[in-house]
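With the sequence up front, the predicted model follows.
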Amino acid sequence: MFKVENLHFTYPKNKDETIKGISFEISKGEIFGFLGPSGAGKSTTQKILIKLLDQYKGAIYYNNQNIAEINDSFFESIGVSFEMPIHFSKMTAMENINFFLKLYKKNNDIEKLMKRVGLWEDKDKMVSEYSKGMKIRLNFVRAMLNSPEMLFLDEPTNGLDPTNAMILKDMIKEFKKDGGTVFITSHIMSDIDQLCDRVAFVVDGQIKEMDTPRNLKLKYGKRTMKLEYKENGKTVIEEFPMDGIGQNQTFLNLLQTKDIETLHSGETTLEDIFIHVTGVGLNHE
């Protein structure tokens, strides 16, 4: 769907490059996560991919066409949800939707979308009366207005309660199931873990790691098995090497004789991998 080759970009007033020669591909029907700390180049890359920025070096292909040579028909096939929802606050939600619908030749089923995100009952409310979460959900509807082939989502669930976040994640999964492709950036690693087929970690304008979440967890995790069990009213924690665990008599005896409370492999989390690869904590960016 997308092929990015040796992409470089420098903002006009900057001496240093923001994007320093990144290359990656996004397959059709794939959800691709693009992760990294603030200032790493995520938003800049997305703006280049959706043709908001040019003057880059390198090549970008969308459906085997160089995006520099594609006309405005490109925008008919993509949907974009920016992190900060921007709507006309002195118009109702439906007035906002109808305004943007006119920009596209192909239109989605708006009533179905609005009902799905729980906004249909409030469609005639002024957007200024909407909560932050409602504005985020309306933002997602707007990204889907033209039945796009490709979605660009920037922090799509940030600010949503767990129920509404799950609704949006389910809609993203269904979009993929129907053949859609997604480029997503988020600092909510559980969302990335649930949604993405592959992820790339970008640091200081360069891709440092790129693989499936599972492979990254195996690479950065410990090959251990940790179990917790009760003994004399206290919780005891023991850890064993994964290799040869089927023949480890101490481990097997514990399984057979103790009241096991939890059993975990040493699999790490995407949060831990993010911090390890980027050197930046998720709340200190």
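Noted; the coordinates are in hand.

use CA for all of it now, contacts and neighbours both
Fine.

next structured bit after the lengthiest helix in the chain?
Identified as the longest helix of the chain according to DSSP state H is helix 162-177. The helix or strand immediately downstream of helix 162-177 is strand 181-185, counting by DSSP states H and E.

just checking, what packs against the very next helix or strand once past that next one?
For strand 181-185, the following helix or strand on the C-terminal side (DSSP H and E) is helix 189-195. Contact analysis of helix 189-195 by 3 or more CA pairs under 8 Å, 6 or more residues apart in numbering; DSSP states H and E lists helix 162-177, helix 270-278 as its packing neighbours.

Quick one: distance of the shortest one to the chain centre.
So that's helix 270-278. 15 Å (CA atoms, centre = their mean, to the nearest Å).

still on that earlier bit, possible to save the helices and strands packed on helix 189-195 as JSON lines with mean neighbour count?
Below are these laid out as JSON lines (neighbours: other CA atoms under 10 Å):
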{"stretch": "helix 162-177", "mean neighbour count": "16"}
{"stretch": "helix 270-278", "mean neighbour count": "17"}
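
can you tell me which of these comes nearest to Tyr130?
Closest to Tyr130 of those, according to CA to CA: helix 162-177, at 14.7 Å.

Strand 181-185 and the closest one, what's the angle between them?
Angle of helix 162-177 versus strand 181-185, following axes from the mean of the first three to the mean of the last three CA atoms, to 10 degrees, is 140 degrees.

Give the other helices and strands that helix 162-177 contacts.
Against helix 162-177 (3+ CA pairs under 8 Å, 6+ apart) you get helix 189-195.

try this one next to it:
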Amino acid sequence: MKVIEVQNVFLKYPSSKYDTIRGITFDVRQGEIFGFLGPSGAGKSTMQKILTGTLRDYRGSVRVFGTEMKHRAHDYYEHIGVDFEFPNFYSKFTAMENLTYFASLYSRRTSDPLELLEKVGLQHDGYKKVSSYSKGMKMRLGFVRSLLHDPKLLFLDEPTSGLDPANARILKDMILEQKKMGKTILLTTHNMHDAEELCDRVAFIAGGTIKAIDTPHALRKCKADTKVEYRFLDNEKEKQNVCALSDLAHAEDFQAALQKGTLTSIHSKEQTLEDIFIELTGRGL
């Protein structure tokens, strides 16, 4: 089942001469983690604002849960969770007071805020004012806020930004846990490692248009054969060579070193998502 259906969408901000979003088309299926991958200013956040109902002056069609976003019902926000890259909180309130207040805005029963804080390692900071929180702590707090009401659809904007590797791992594991529960997730990021690890499919977006959509694996494999770099001893001197993986069986120096036992190292040099993005757009992530 398609949870999100976007057809030929354009959007121009009133202060701009040109469209920021230009002819975007894609869909997201239930239980899928779909990633928007692109540099700052590519149109990722604008597309997310359209999908979350913040921007409604678009042309084309944007349907979520089968309803055109221009005509969304008031209970739309009961079913989605949004985690912004720069989350806003009441800084003079504690984390628990913030979560308790936001939980009161929903008509449905919400999760225990303290249990969510414990999952992201903030249980001992729950009664501290948010004004004392670091950026990483606010990012974790923003993430659990988006989960309070057990939404069916999650919009995550750079969820691991500003986090150390350990806390980023915790959030990524929680995102994958949400997927296992059947949630649909739209992940906006310029972090190729997060996209490759988490996403079922990704869309490359640059200049307000989508340049490619596919699985991370398919995108990495579509442009060029994997390169293999190997080193070997020749007359007691180490030499190095690189060839395509498909040509390795015909590389005479490699085969000779393999038979003589003089091969000293070998490793593949697969293209990254960023390599592919640069090939398609001429821009880095």
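All right, it came through fine. Given the structure is predicted, the values throughout are model-derived calculations rather than measurements.

So after superposing, what's the score?
Here the superposed chains carry a TM-score of 0.92, computed using TM-score structural alignment, normalised by the length of the first structure; 281 aligned residues with a CA RMSD of 1.9 Å.

re earlier: now the helices and strands packed on helix 189-195 of the first structure as a markdown table including distance to Glu76 of the first structure?
A markdown table is the format used below for those (distance: least, CA to CA, whole Å):
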| stretch | distance to Glu76 of the first structure |
| --- | --- |
| helix 162-177 | 16 |
| helix 270-278 | 34 |
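
quick one: the residue most central in space within the first structure from His276 of the first structure, how far?
Residue closest to the mean C-alpha point of the first structure, counted by CA atoms, centre = their mean, is Ile184 at 3.5 Å. The gap separating Ile184 of the first structure from His276 of the first structure is 21 Å, by CA to CA, to the nearest Å.

One more: Asn253 of the first structure?
In this structure, Asn253 of the first structure and His276 of the first structure are 36 Å apart, going by CA to CA.

which residues in the first structure does stretch 120-140 of the second structure align to?
Aligned by TM-score structural alignment, stretch 120-140 of the second structure corresponds to residues 117-137 of the first structure.

Count residues in the vicinity of the aligned partner of Val228 of the second structure in the first structure, would you?
In the first structure, the residue paired with Val228 of the second structure is Met225, using TM-score structural alignment. When neighbours are counted by other CA atoms under 10 Å, Met225 of the first structure registers 18.

three-state assignment of Met225 of the first structure?
Taking DSSP: H, G, I helix; E, B strand; the rest coil as the rule, one finds Met225 of the first structure in the strand state.

contacting residues for the nearest residue to it once chain neighbours are set aside?
In space, and not counting its chain neighbours, Met225 of the first structure is closest to Ser265: 4.4 Å by CA to CA, 6 or more residues apart in numbering. Ser265 of the first structure makes contacts with 222-226, as judged by CA atoms under 8 Å, 6 or more residues apart in numbering.

Could you report the distance from Ser265 of the first structure to Lys222 of the first structure?
Distance of Ser265 of the first structure to Lys222 of the first structure, given as CA to CA: 8 Å.

Find me the equivalent region of the longest helix of the first structure in the second structure.
Counting by TM-score structural alignment, helix 162-177 of the first structure corresponds to 165-180 in the second structure.

With stretch 95-105 of the first structure instead?
Counting by TM-score structural alignment, stretch 95-105 of the first structure lines up with residues 97-107 of the second structure.

So which bits of the matching stretch are buried?
97-100, 102-103 (16 or more other CA atoms under 10 Å).

Pipe those residues into JSON lines and attach secondary structure per row.
Listed next are those as JSON lines, based on three-state DSSP:
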{"residue": "Glu97", "secondary structure": "helix"}
{"residue": "Asn98", "secondary structure": "helix"}
{"residue": "Leu99", "secondary structure": "helix"}
{"residue": "Thr100", "secondary structure": "helix"}
{"residue": "Phe102", "secondary structure": "helix"}
{"residue": "Ala103", "secondary structure": "helix"}
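
Please name the residues that touch the match of Val228 of the second structure.
Counting by CA under 8 Å, 6+ apart, Met225 of the first structure touches 239-242, 263-266.

Now with 7 Å, please.
Applying CA atoms under 7 Å, 6 or more residues apart in numbering to Met225 of the first structure gives the contacts 239-242, 264-266.

Mind putting the residues you listed into CSV with secondary structure and distance to Asp124 of the first structure?
Converted to CSV, these look like this (DSSP: H, G, I helix; E, B strand; the rest coil; distance: CA to CA, whole Å):
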residue, secondary structure, distance to Asp124 of the first structure
Glu239, strand, 58
Phe240, strand, 60
Pro241, strand, 60
Met242, coil, 58
His264, strand, 50
Ser265, strand, 51
Gly266, coil, 51
